[in-house]
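here is a sequence together with a model predicted from it:
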Amino acid sequence: MNGSDSHEPAHPIIGLTTYLDRAQTGVWDVRAGLLPAPYLNGITAAGGIAVLLPPQPVSPEIAARVLDGVAGLVLTGGRDLDPAGYGQDPHAETDRPDPVRDAWEFALLDEALRRGLPVLGICRGAQVLNVAFGGTLHQHLPDVLGSNGHRAGNGVFTEMPVRTVAGTRLAELIGEACEVQCYHHQAIAELGAKLVVSARDDDGVIEAIELPGENFVLAVQWHPEESLDDPRLFSAIVDAAERYAVQRVSR
């Protein structure tokens, strides 16, 4: 059977949300849709095809059309969510809101969940998932912990151990414990409805959450793209996307 007749997807297409921010290249200094290359490298090294989904005006119909073209969704890191979305006033250390990106990612996530599309959240992406299910955030962890150990600053990631929760999807993927790369000053406070905690660090901070069930919906507060010598999370989303693509073709 040749490739055009096969129902096996060659490489699943994974959509990754992006920043919409100032960027400099050559003589140009403009706003641009962009994403650090390690995210793309994580997907492609795992056998997926990475496509960028930059923030733009959105509706449920647009979100549905976008996701028709992918078999998995990665909600990436970036600017803090607007605290109004979880019923809080902004902290002095909270980033200025980006309403276009917030609306874009919540719409994509809502449609992805509706259709059972595999979802991986990274850092901000974990917070998007939690808030989408009615959860809240600690807007500035140093106020809670008395230290800034989770975000050293100046682009330096902090390596720290996390321990997974037995029986979760994450525990099946990475085992009981793992050293991870962190760069976040916010974290999950009240857990969203239906979600479960799948990892915490030594400070008790929630470092991973997931949605129980058959569909792959998992989010980590750390940055797996910064340690691609351990590809398990990117392999997991690509594998889940491949299964989803096969099921979609067979429907």
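Happy to help now that I have it.

from here on, just use CA atoms for contacts and neighbour counts.
Noted.

for Arg200, give me its contacts.
Val162, Arg163, Thr164, Ile206, Glu207, Ala208 (C-alpha atoms under 8 Å, 6 or more residues apart in numbering).

and the comparison structure, right after this:
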Amino acid sequence: MLPLIGISTYREEASWGVWSQRADLLHVEYADAVVRAGGVPVLLPPASADLDAARVVVRALDALVIAGGADVDPGRYREEPHSRTANWRPDRDVWELALLSAAAESGLPTLGICRGMQLMAVAGGGALDQHTPDVVGHEQHSPGGADFGSIEVTTEPDSLVARVLGEAVQAHCHHHQSVRDHPGFVATAWADDGTVEAMESDPAAEGGDRFCLAVQWHPEMTRDQRLFDALVTAAQTRRMTQSRV
């Protein structure tokens, strides 16, 4: 059986055909990347805040992707909003936090993309720099509007992200916020300006051998399959291991 890969979604005002109303939606690049990797994408709209509902969902999945999107509510890490922090989505925050909690309980392979990485850090008790240009002095991580930045990212030798991507990657990024603190995770890739661009589960922690990786950039937008291929491989391995139990 092909592995089922859950992907969190947006909930936004949208227009299609004769309709203009709130909709659950996601860029097709995520689902396409999962299909190319040999998985079946399952979209997970923010329709619940219930941990038990998330546990039911996670039991049916073989892996989880927390997708990019709006800023995380700064109240989640006990800070007042920066003037550039805006339009956070409480419905996404609570649902994705529930999914992450359920995924951690079950050891589900998990990949965070951009906002996904930020939310994973917050879920672990960490915090964000709410406007990265204030810290690094430039806007190359998110040039503005729909434009993506391109930055050189260096990986930590022998880390999971290095094994998947090598010692460096040209990252296609669109984030004006970044991870400042990340309890339970180890930083494993950085931009030249010191911004943490990837983190993964601490191998010294319980369950540290689980595939749990997050990146601050958007590999799906450049059709870079390697992280999605690795996630689906981890999902297949977990499924085969559980089937033997």
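Arrived safely, thanks for sending. As the structure is a computational prediction, the values presented were derived from the model and not from experiment.

fetch the TM-score of the aligned pair.
With the length set by TM-score structural alignment, normalised by the length of structure 2, the two chains reach a TM-score of 0.95; 240 aligned residues with a C-alpha RMSD of 1.0 Å.

picking up where we left off before, possible to save the contacts of Arg200 of structure 1 as TSV with neighbour count, secondary structure and distance to Lys194 of structure 1?
Listed next are the contacts of Arg200 of structure 1 as TSV, based on neighbours: other C-alpha atoms under 10 Å; DSSP: H, G, I helix; E, B strand; the rest coil; distance: C-alpha to C-alpha, whole Å:
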residue	neighbour count	secondary structure	distance to Lys194 of structure 1
Val162	23	strand	22
Arg163	21	strand	21
Thr164	24	strand	18
Ile206	21	strand	15
Glu207	23	strand	17
Ala208	28	strand	14
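
make a markdown table out of those residues and add distance to Glu214 of structure 1.
Shown next, in a markdown table, are those (distance: C-alpha to C-alpha, whole Å):
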| residue | distance to Glu214 of structure 1 |
| --- | --- |
| Val162 | 24 |
| Arg163 | 23 |
| Thr164 | 19 |
| Ile206 | 22 |
| Glu207 | 21 |
| Ala208 | 18 |
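
what about structure 2, which of the residues you listed hold up?
When the contacts of Arg200 of structure 1 are mapped onto structure 2 and scored by both residues aligned by TM-score structural alignment, their matches' C-alpha atoms under 8 Å, the shared contacts come out as Val162, Arg163, Thr164, Ile206, Glu207, Ala208.

all strands of structure 1, in order?
For structure 1, applying DSSP state E gives strands covering 13-17, 19-25, 28-34, 49-53, 72-75, 119-122, 137-138, 158-164, 177-182, 187-188, 196-201, 206-210, 217-220.

tell me which other helices or strands the longest helix anywhere in structure 1 touches.
Using DSSP state H, we find that the single longest helix of structure 1 is helix 232-250. Counting contacts by 3 or more C-alpha pairs under 8 Å, 6 or more residues apart in numbering; DSSP states H and E, helix 232-250 of structure 1 is packed against strand 13-17, helix 37-45, strand 72-75, helix 169-174.

which residues in structure 2 does that helix align to?
The alignment of helix 232-250 of structure 1 onto structure 2 (TM-score structural alignment) spans residues 226-244.

what about that stretch, distance to the chain center?
Stretch 226-244 of structure 2 has its C-alpha centroid displaced from the chain centroid by 18 Å (C-alpha atoms, centre = their mean, to the nearest Å).
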